[in-house]
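Novice: How does the following fold in three dimensions:
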Amino acid sequence: MHSLPSTPSSSSTHPVVLPSGKWREALRGLRASLPVMLGFVPFALVLGAQAAQKGLSVAELALMTGLNFAGGSEFAAVRLWTSPPHLLLIVGMSLLINCRHILMGAALVPYLRHLRRRQALPALFLMCDETWALALADARARGRISMPYYLGVAAGLYASWVVFTATGAALGPAIGDMERFGFDMAFTAVFLVLLKGMWKGVRASRPWLVSLVASASAYLLLPGAWHVAIGALAGLAAAVYWAGRHD
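Specialist: The predicted model follows:
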């Protein structure tokens, strides 16, 4: 049986994915993100309610969560919010907390080499911890990132986060303190699930333990939000130290 002549579009190194295939990949990503989206709802509502208590409007919160898609720094910003706000402190804490995205982006580099920068860089705007974890796990299984899959994951998580934080801000004044319902535990639960998926043994988790102990100690001993900075810096220092030892 004669094979069809090879053409540039049928190259094995850069296979063309038909539009229908791209939609299937995007839907696969959206389905994969559904459990995390459900986990987003409670602590998105908590963030929205806390922001409303600090005087932020629904539109202001939607703008903040839409432009800074990183829940940890948003919780820190809302907790540090005063009238007038200490902007340098809030910006500094947000930058420090979001520095983890540098390491997350670096971990994706080997799986992004088949993409052009103009494709990869805008997509990284939608990267959060959960998007990164799901995309990295899929890329390791397939050898490269499927951009439609990534965008399917990211779009669902981004939309649900912005919508439900805004909903929390709208409902917060009527419902009151949502933490009394235990909704804030969803934040911890989602991250524990992500950590389980990235678990590589006790030796690799030592920087996590150092960060936890340092942050908890600072929380108990120091006023304000210094535990965030101290935990992050201690974890990074521990990671650099053990990486240099090559053990």
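
Novice: can we go C-alpha only for contacts and neighbour counts from here?
Specialist: OK.

Novice: Could you tell me which residues make contact with Leu194?
Specialist: 130, 133 (Cα atoms under 8 Å, 6 or more residues apart in numbering).

Novice: Now name the helix or strand holding it.
Specialist: helix 185-197 (DSSP states H and E).

Novice: Do I have it right that Arg28 meets Gly152?
Specialist: Yes: shown here, Arg28 and Gly152 form a contact pair, counting by Cα atoms under 8 Å, at 7.2 Å.

Novice: out of these two, which sits in the busier spot?
Specialist: Using other Cα atoms under 10 Å, the more surrounded residue of Arg28 and Gly152 is Gly152, with 24 against 16.

Novice: in stretch 92-102, what's buried?
Specialist: Buried positions in stretch 92-102, judged by neighbour count with 16 or more other Cα atoms under 10 Å: 93-94, 97-98, 101.

Novice: contacts for it?
Specialist: Contacts of stretch 92-102 (Cα under 8 Å, 6+ apart): 70, 72-74, 76-77, 128, 228-229, 232.

Novice: how far out from the middle of the chain is it?
Specialist: How far stretch 92-102 lies from its chain's middle: 12 Å, per Cα atoms, centre = their mean, to the nearest Å.

Novice: One more, so I can put them side by side:
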Amino acid sequence: MTENESSRLEFFRGARESAPMLIGLLPFAMILGVQGGQKGMSWLEMLLMTGMNFAGGSEFAAVNLWAHPQPIWLIATVTFMINSRHILMGAALAPFLRDMPLKKALPALFFMCDESWAMGLAEVRRRQALGLPSFNLPFYAGVCAILYSTWIVFATLGAAVGPLFGDVAAWGFGMAFPAVFLVLLRGMWKGFSAALPWLVSLLVAALTYRLAPGAWYVPAGALSGLAVAYFRSGSK
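Specialist: As a prediction, this is how the structure comes out:
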């Protein structure tokens, strides 16, 4: 088998193995688009936002804060805080991209989202156990291709038809995306101790959401989780 044939097979394997996550991703993308359309976002604005900022959580925050006049600095700050997790995710992925040329490494990081990052690291562990080179770029590209295209296409479609729908939150699809994250968490579970920063972040964010108006629960949850992770690493 030639290298091109092997890369093509790995690409399609990545797309195939990520396909089950579309059960949660597709309706959530539609909900994002519909909510954006009901807030006055055009399909083009939704296409540009999802295409340039491939991170679902911050996009939902931006849509929820969308108003006229637009609170640009608030949206930018909340987006940065939510997306700050990508700094740690990128740092975890960076050792396996060290020998890769920038023309390949930078696109790999651009298309990195929670799902592709988790599947990429799972593939790294699998290949290390087999004694193969760690990072499987064709597999990772297949994962990113199916997730990225599905997300932007259905979010854009949702924005185009959004004004035709009522309260989409009442449909119950909101549980689909958290279910995907629970599956990813199960695959990466290393014990309660390693998950402590996530738990603290969740509890602080939930408490802040109940007690403080606005979007302050976002930085509160992010900073508390980072603080716990920092002090735990320093105590070892």
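
Novice: Next, the TM-score between them, please.
Specialist: For this chain pair, the superposition-based TM-score is 0.95 by TM-score structural alignment, normalised by the length of the second structure; 231 aligned residues with a Cα RMSD of 1.3 Å.

Novice: before we move on, back to that, whichever of the contacts of stretch 92-102 of the first structure end up buried, select them in ChimeraX.
Specialist: Filtering the contacts of stretch 92-102 of the first structure down to the buried ones (16+ other Cα under 10 Å) takes a single ChimeraX command:
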select :70,73,74,76,77,128,228,229,232
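
Novice: which position in the second structure aligns with Ala32 of the first structure?
Specialist: In the second structure, Ala32 of the first structure lines up with Glu17, judged by TM-score structural alignment.

Novice: From Arg125 of the second structure, how far off is its match?
Specialist: As for Glu17 of the second structure, its distance to Arg125 of the second structure is 16 Å (criterion: Cα to Cα, to the nearest Å).

Novice: The closest residue to Ala229 of the second structure other than its chain neighbours: what secondary structure?
Specialist: Spatially, and ignoring its direct neighbours in sequence, Ala229 of the second structure is nearest to Pro197 (5.6 Å; Cα to Cα, 6 or more residues apart in numbering). Following DSSP: H, G, I helix; E, B strand; the rest coil, the label given to Pro197 of the second structure is helix.

Novice: Give me the neighbour count for Pro197 of the second structure.
Specialist: Other residues close to Pro197 of the second structure by other Cα under 10 Å number 20.

Novice: Now do the same for it: its match in the first structure.
Specialist: By TM-score structural alignment, Pro197 of the second structure lines up with Pro207.

Novice: correct me, but its match touches Leu233?
Specialist: No: using Cα under 8 Å, Pro207 of the first structure is not in contact with Leu233, being 10.3 Å away.

Novice: State which helix of the second structure is the longest.
Specialist: helix 137-161 (DSSP state H).

Novice: corresponding residues in the first structure for that helix?
Specialist: Going by TM-score structural alignment: helix 137-161 of the second structure matches residues 147-171.

Novice: Tally up the residues packed near Ala51 of the first structure, please.
Specialist: 27.

Novice: circling back to that earlier point, where in the second structure does the helix holding Leu194 of the first structure fall?
Specialist: So helix 185-197 of the first structure sits over residues 175-187 in the second structure, by TM-score structural alignment.

Novice: tell me which residues in the matching stretch are buried?
Specialist: In stretch 175-187 of the second structure, counting by 16+ other Cα under 10 Å, buried: 176-177, 180-181, 184.

Novice: Is Ala238 of the first structure in a helix, a strand, or coil?
Specialist: Classified using three-state DSSP, Ala238 of the first structure is helix.

Novice: give me every residue that touches the counterpart of it in the second structure.
Specialist: By TM-score structural alignment, Ala238 of the first structure lines up with Val228 in the second structure. For Val228 of the second structure, the contact set (Cα under 8 Å, 6+ apart) comprises 196-197, 200.

Novice: Many thanks, have a good one.
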